[in-house]
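**Student:** Generate a structure from the sequence data that follows.
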Amino acid sequence: MKNRYIFTILSVLLCYVSIACQSQSDYIYSVRGGADQVLHENEPSRAEKEKRWKEGFAYVTKVIDGDTFWVDNGTESFKVRFIGIDAPETRNSRWKKKGYYASESKKFVQTQTEHQWVRLEFDIQSMDKYKRRLAYIYLEDGTFLNASLVEQGYAVVDTYPPNVKYVEQFIDLQKQARETKQGLWGELPE
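**Tutor:** Alright, predicted model coming up:
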């Protein structure tokens, strides 16, 4: 009798834990690197992400700054660094200081990409020493985001061989942005 009672209690407890874990897994998933993220309210399913990845698109889950974000392709989440440009840092690090126009740059990228689909175009070198994927970013409407960031003064040209496919275009856009005082090329606040 006592064993049956213990077995019943353990069975009920196991069912409760199983249901709780299942419902929580609908909202939380583990990102490579160990961090947990809460899914966005209208985030596509894993199957949808895998399908769109095969079509060349990834889903942006979090923007780090004006030239780096996280994407999810349905099977893995990974950090992407924009090729050919450098946006101001949003915080101090060991190597760089927080930069002028950093929050504006990050906000622009957030409004264009966060919780949306982007197409990633890779060049010769696909990963940097920090294990970030290197890519040219295109919005669903075809906008070339790397170029747009330089053109509007949210980033500067910063190209490293062998990934130099669009370097001339970026240099021309930066020259125009400087001449017209766009973004970070504008007047400094007093």
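**Student:** From here on, just use CA atoms for contacts and neighbour counts.
**Tutor:** Noted.
**Student:** So which elements touch the helix or strand hosting Lys107?
**Tutor:** Element membership for Lys107, per DSSP states H and E: helix 102-113. Applying 3 or more C-alpha pairs under 8 Å, 6 or more residues apart in numbering; DSSP states H and E, one finds that helix 102-113 contacts strand 57-65.
**Student:** Just want the angle from the strand it packs on to helix 102-113.
**Tutor:** On the basis of axes from the mean of the first three to the mean of the last three C-alpha atoms, to 10 degrees, strand 57-65 is oriented at 170 degrees to helix 102-113.
**Student:** which residues sit against the helix or strand just after strand 57-65?
**Tutor:** As assigned by DSSP H and E, the chain's next helix or strand after strand 57-65 is strand 68-72. Around strand 68-72, the neighbours that count as contacts under C-alpha atoms under 8 Å, 6 or more residues apart in numbering are 49, 58-64, 77-82.
**Student:** centre of the chain versus strand 68-72, how much separation?
**Tutor:** Computed by C-alpha atoms, centre = their mean, to the nearest Å, the chain-centroid distance of strand 68-72 equals 2 Å.
**Student:** want to put them side by side, so please do this one too:
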Amino acid sequence: MIVRLIGVKEKKEANGRAIEFLQLKTKGQKIFLKYDETKHDEKNHLMVYLYLKNKTFLNAHLIKKGLAEVDMSYHFKNKDRFLNYLNEK
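**Tutor:** Predicted coordinates for the structure are as follows:
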């Protein structure tokens, strides 16, 4: 099964660092998936918000750290929150 992070769009120049960040943060950790209004994308990938046990919101951290862009191609409940992270830089 392929999982896609809600609101996160690949940033080509940071792709390797984004993958490394996710691997480092999730290795050996319990993770939790939360869903939005749309549970699957057009390719039937599961759309999720990814959290660690300590409630670290990984979708948001990827955007805050500049490792991903906000996906503007569809509506999701945290879109404004994610866009605000870009304005904080």
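**Student:** before we move on, the earlier item: wait, which of the contacts of strand 68-72 of structure 1 is closest to Tyr100 of structure 1?
**Tutor:** Ile64 (16.1 Å; C-alpha to C-alpha).
**Student:** Please identify the helix or strand for the residue positioned nearest the centre of structure 2.
**Tutor:** By C-alpha atoms, centre = their mean, structure 2 has its centre lying nearest to Asn59, at 2.7 Å. With secondary structure defined by DSSP H and E, Asn59 of structure 2 is part of helix 58-64.
**Student:** so that helix corresponds to what in structure 1?
**Tutor:** Aligned by TM-score structural alignment, helix 58-64 of structure 2 falls on residues 145-151 of structure 1.
**Student:** Compute the inter-axis angle for the helix holding Lys107 of structure 1 and strand 68-72.
**Tutor:** 30 degrees.
**Student:** and Lys79 of structure 2, what does it touch?
**Tutor:** With contacts defined as C-alpha under 8 Å, 6+ apart, Lys79 of structure 2 is in contact with 7, 70, 72.
**Student:** now, among those, which is nearest to Asp36 of structure 2?
**Tutor:** Lowest distance from Asp36 of structure 2 to the contacts of Lys79 of structure 2 (C-alpha to C-alpha) belongs to Gly7, with 10.3 Å.
**Student:** counterpart of the closest one in structure 1?
**Tutor:** By TM-score structural alignment, Gly7 of structure 2 lines up with Gly84.
**Student:** mind listing what the residue nearest to the centre of structure 2 touches?
**Tutor:** Contact analysis of Asn59 of structure 2 by C-alpha under 8 Å, 6+ apart lists 5-8, 49-51.
**Student:** Sort out which of the contacts of Lys79 of structure 2 are buried, if you could.
**Tutor:** Neighbour counting by 16 or more other C-alpha atoms under 10 Å classes 7, 70 among the contacts of Lys79 of structure 2 as buried.
**Student:** so the equivalent of Asn87 of structure 2 over in structure 1, which of the three states?
**Tutor:** Taking TM-score structural alignment, the alignment pairs Asn87 of structure 2 with Lys175 from structure 1. Using DSSP: H, G, I helix; E, B strand; the rest coil, the structure places Lys175 of structure 1 in helix.
**Student:** Could you list which of the contacts of Lys79 of structure 2 belong to strands?
**Tutor:** Counted as lying in strands by DSSP state E, out of the contacts of Lys79 of structure 2, are Val70.
**Student:** from the contacts of Lys79 of structure 2, which single one is nearest Gln29 of structure 2?
**Tutor:** Gly7 (22.4 Å).
**Student:** how close does the residue of structure 2 most remote from its centre sit to Gly16 of structure 2?
**Tutor:** In structure 2, the residue that sits farthest from the middle, by C-alpha atoms, centre = their mean, is Gly28; the gap is 18.9 Å. From Gly28 of structure 2 across to Gly16 of structure 2, the span is 20 Å (C-alpha to C-alpha, to the nearest Å).
**Student:** Equivalent analysis for Asp71 of structure 2, please.
**Tutor:** 18 Å.
**Student:** These two: who's more crowded?
**Tutor:** Neighbour count, other C-alpha atoms under 10 Å: between Asp71 of structure 2 and Gly16, Asp71 has more, with 17 against 11.
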